[in-house]
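Got a predicted structure plus its sequence, pasted below:
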Amino acid sequence: MDGGWYRAIALDWYDRRGSKGGIGEYPFFPLFPSAGGALMRLGVPSTVALAGLAWVGALAAMAGARLLTARHFGERAARLAPWVIALAPGGLSLILGYSDSLYLAALIWAVVAVDQRRWWVAGVLAALATASRPNGAIAMIAVVAIAIGLHATRRQLAALVLPSIMFLAVWMTYIGWTTGEPLLFWTAKSAWLETTLLEFAAHPFRQPLALFHVACFLVLLVPYLSRARRQPVAWSVVVFLGVMPALALGIVGLARYAILAFPLPLVAAAVLSERPKWVQVVALSGSALALMIFARLLVTQSWVP
């Protein structure tokens, strides 16, 4: 799973020989393993370093989610938002040795910064999200879409995109210099075996893991669609860009992509906040049960988050 790759990068950096024609480290971006590697060099055990970073990122993400939900949906929904994220099966990756929590925290706080018109802060946070995942540039596009809705000027939009563009330029230059292929982080991904949406549609019950991911996605998508017209247009852009990689390339992982597309769990919390208390308890308990089952299957059958 991804945690093993991040640990390998944190310990030994990237394979300078390149990974053409095979699975390698390059689909994983450097921010998370670099931070983990720094902690390891200070004597922190690898598992503690990577999982600890993920937990800190998860707490930051949920704090930002609470603030953003309160601003858009009110305090009742805000109290539920961290629980919706934490107890969702797709939220499991936020506490593993994955970069997901850093990405989500950076993205959510970048959106908060845009709402507050703190353009350079938002740009730097979007760059941190970009440095966390190969599709992390979604964060840059997301904050730009939100800023356009706030009638940001060209100079303000430039502040949002320049940090991410600078990181990507430096990273691609480095990869090109060390491997001869600047886009190796993209081409190396093609060596991974994936279940496409068309393959799933043809045989939906052949792979229980794929079916589980699709079900988790739909549980969050349906509430969002029921209130899509009441959300900022830019949020629909965030959702579309957030889940499109999984829908286009491989649906295993869709449950976690649904969490990383933050408007989905936030709107789910808003919808749930309008229901009776017993409905909230049943919904969150059911989600927690699904999370525990998923965690057990991850350990016993190597299910992929």
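Now that the structure is in, tell me what you want to look at.

alpha carbons only for contacts and neighbour counts from here, please
Fine.

Run a quick neighbour tally on residue 150.
12 (other Cα atoms under 10 Å).

List the buried residues for the helix ranked longest in the chain?
In the chain, with assignment by DSSP state H, the single longest helix is helix 46-73. Of all the residues in helix 46-73, those buried under the rule 16 or more other Cα atoms under 10 Å are 46, 49-55, 57-70, 73.

what about the helices in the stretch 201-305 of the chain?
208-226, 233-249, 254-260, 263-273, 277-301 (DSSP state H, counting those that start in this stretch).

let's bring in a second model and compare:
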Amino acid sequence: MTADVDAAPAAAVRGRAAGRKPERVRGPAPWRSRWLPEELRATLPAWLAARVLVCAVSWHQDPAHPLGRLFSWDTQWYLAIARDGYDRTGILIHFFPLTSLVAAGLAVVTRLPTSIALFGFCWATALLFGALVHRAVVRETGDRAAALRAAWLTQLAPGGYALVMGYTEPLSGVLAVGFFLAVRGAGQARGRIWAAVALGFFSGMARPVGVLLALPGAVEGLRQARRGGWRPAGVARAAATTAAPVAGLAAFLAYSGLRYGSWLLPYTQQTSQRGRGAVMGDPISILRDVWVRDYRGHGHGVAISACALIVGFAALLPAVSQRLPVSYAAWVVPSFVLAIGSKDFTSLPRYLGALFPCVIAAALVARRRWQWAATLVVSGALLLWTTYYTFAGYSVA
């Protein structure tokens, strides 16, 4: 039961004790409710601040093209796919299609340049991502102050540059948080099961690790099925929420198989030496290699920032398991393990920044004013550091 529900009887009792007419307290907001504008307003200042910081780094590194760095790394590939589709050989097939598909559709409908459509979509979904995290914290804990802190951290996390560039992280973040909101409320409203299925399906098409949402889908589905006495309808809902991310992934892999003759090509490309190198590497060996090679004289800086990020996010995992429902830990632990095992810590900041349960845990832990100030300063400093290294080409985004 949410904090909003628990607060209603208490407010009524206080009103009667004071001789006043009991104040009407709203219960939990339905799926279509008025909460979104409030959450968007809460996220907007941090959303703006992140864009100022990241764009300032881009301008500093290339004053002749102030926003040019935003088009580097994966942005150029998502943009190319949106404009021209996948190439004939499948060399870009490991960039999952959903972000580019939406950008291409928006460009057709609005007649805007594809680059404007891509960035407009990514920036809008980045704002929505923070708003949904705000809502998730309110629903799970009832703590609006922590919700505000979490919304800020989504935008100012060390990997926040990916929310400013034309990456898939904004969309995949919206789908992931939306999936948790839907699947956690599926037992209260029948329509939410279909929302969870749709969000899970599209998550499987948004990122290579989108399929991991099947784990919290199974946890929440089985929990609700057990609560309902294992009725067939409850078991069917559990199966649907578990299968939806797998089905989305299967649809994309089927396309790959039909077009390129290999349904595993997206993953073989992803784990090639041009990508992350392996499904899961040894973080200790990766750290030693990055430090010893000292790529372009900045390997030590990359290694230090990677250590800080890994230790920091690892320290938040116990708080996730203690302060949030188990389904959050079921998703964030394997996601964390995969994030820290990429070659040369490729994309480590944005992989970790996408772990919104850790962001929520940080917001819940940093309750005192000085704790929150320190968290915000450290997070913002790491955002600037990782953005600088990313735009300078010293680390792979």
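Yep, that arrived. From a predicted model like this one, the values you see are computed outputs, not experimental measurements.

what about the helices of the stretch 201-305 of structure 1, which gets the closest to residue 7 of structure 1?
Proximity to residue 7 of structure 1, assessed across the helices of the stretch 201-305 of structure 1 by Cα to Cα, is greatest for helix 277-301 (17.9 Å).

Tell me the helices and strands packed up against that closest one.
Counting contacts by 3 or more Cα pairs under 8 Å, 6 or more residues apart in numbering; DSSP states H and E, helix 277-301 of structure 1 packs against helix 75-87, helix 263-273.

now the ones you listed in JSON lines, with mean neighbour count and distance to residue 144 of structure 1?
Formatted as JSON lines, these follow (neighbours: other Cα atoms under 10 Å; distance: least, Cα to Cα, whole Å):
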{"stretch": "helix 75-87", "mean neighbour count": "21", "distance to residue 144 of structure 1": "24"}
{"stretch": "helix 263-273", "mean neighbour count": "25", "distance to residue 144 of structure 1": "16"}
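
May I see those helices arranged in JSON lines, with distance to residue 187 of structure 1 as well?
Below are these laid out as JSON lines (distance: least, Cα to Cα, whole Å):
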{"stretch": "helix 75-87", "distance to residue 187 of structure 1": "32"}
{"stretch": "helix 263-273", "distance to residue 187 of structure 1": "30"}
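
ok so, going back, check which helices and strands the longest helix of structure 1 sits against.
If contacts are counted by 3+ Cα pairs under 8 Å, 6+ apart, helix 46-73 of structure 1 sits against helix 31-41, helix 75-87, helix 100-115, helix 263-273.

Where does the third one end up in structure 2?
Applying TM-score structural alignment, one finds that helix 100-115 of structure 1 aligns to the residue range 169-184 of structure 2.

Could you tell me which residues within that stretch count as buried?
Going by neighbour count (16+ other Cα under 10 Å), the buried part of stretch 169-184 of structure 2 is 169-184.

Other residues contacting it?
99, 122-123, 125-126, 128-129, 132-133, 136, 162-163, 192-193, 195-196, 199-200, 202-203, 206-207, 210, 213, 216-217, 220-221, 241, 350, 354, 356 (Cα atoms under 8 Å, 6 or more residues apart in numbering).

Okay, the residue most central in space within structure 2 and residue 290 of structure 2: tell me how far apart.
Compute the mean C-alpha point of structure 2, and by Cα atoms, centre = their mean the closest residue is residue 173, 2.9 Å away. From residue 173 of structure 2 over to residue 290 of structure 2 the distance is 29 Å, taken as Cα to Cα, to the nearest Å.

Next: residue 113 of structure 2.
For residue 113 of structure 2 relative to residue 290 of structure 2 (Cα to Cα), the value is 39 Å.

So for these two, which sits in the more crowded spot?
In this comparison of residue 113 of structure 2 against residue 290, neighbours counted by other Cα under 10 Å, the higher total goes to residue 290 at 22 against 14.

Quick check: closest non-adjacent residue to the more buried one.
Once flanking residues are discounted, residue 290 of structure 2 sits nearest to residue 299: 5.5 Å by Cα to Cα, 6 or more residues apart in numbering.

looking at it, the one you found is touching residue 288, isn't it?
No: taking contacts as Cα atoms under 8 Å, residue 299 of structure 2 lies outside contact range of residue 288: 10.1 Å.

higher neighbour count, those two?
Between residue 299 of structure 2 and residue 288, counting by other Cα under 10 Å, residue 299 is the more crowded of the two (20 against 14).

Can you tell me, leaving aside adjacent residues, what's nearest to the corresponding residue of structure 2 for residue 261 of structure 1?
Residue 261 of structure 1 maps onto residue 355 of structure 2 when the alignment is built from TM-score structural alignment. Excluding the flanking residues, the one nearest residue 355 of structure 2 by Cα to Cα, 6+ apart is residue 332, at 6.3 Å.

check contacts around the one you found.
355, 357-358.

Just give me the match in structure 1 for it.
Counting by TM-score structural alignment, the partner of residue 332 of structure 2 is residue 239.

Which helix or strand contains the aligned partner of residue 3 of structure 1 in structure 2?
Under the alignment (TM-score structural alignment), residue 3 of structure 1 pairs with residue 75 in structure 2. Here residue 75 of structure 2, judged by DSSP states H and E, is contained in helix 74-84.

now that helix: how far from the chain's centre is it?
20 Å (Cα atoms, centre = their mean, to the nearest Å).

hang on, the earlier thing: I'd say the match of residue 3 of structure 1 and residue 164 touch.
No: with contact defined as Cα under 8 Å, residue 75 of structure 2 does not count as touching residue 164 (10.2 Å).

what's the burial count for residue 201 of structure 1?
As a measure of burial, residue 201 of structure 1 has 10 neighbours, counting by other Cα under 10 Å.

I'm done for today, thanks for sticking with me.
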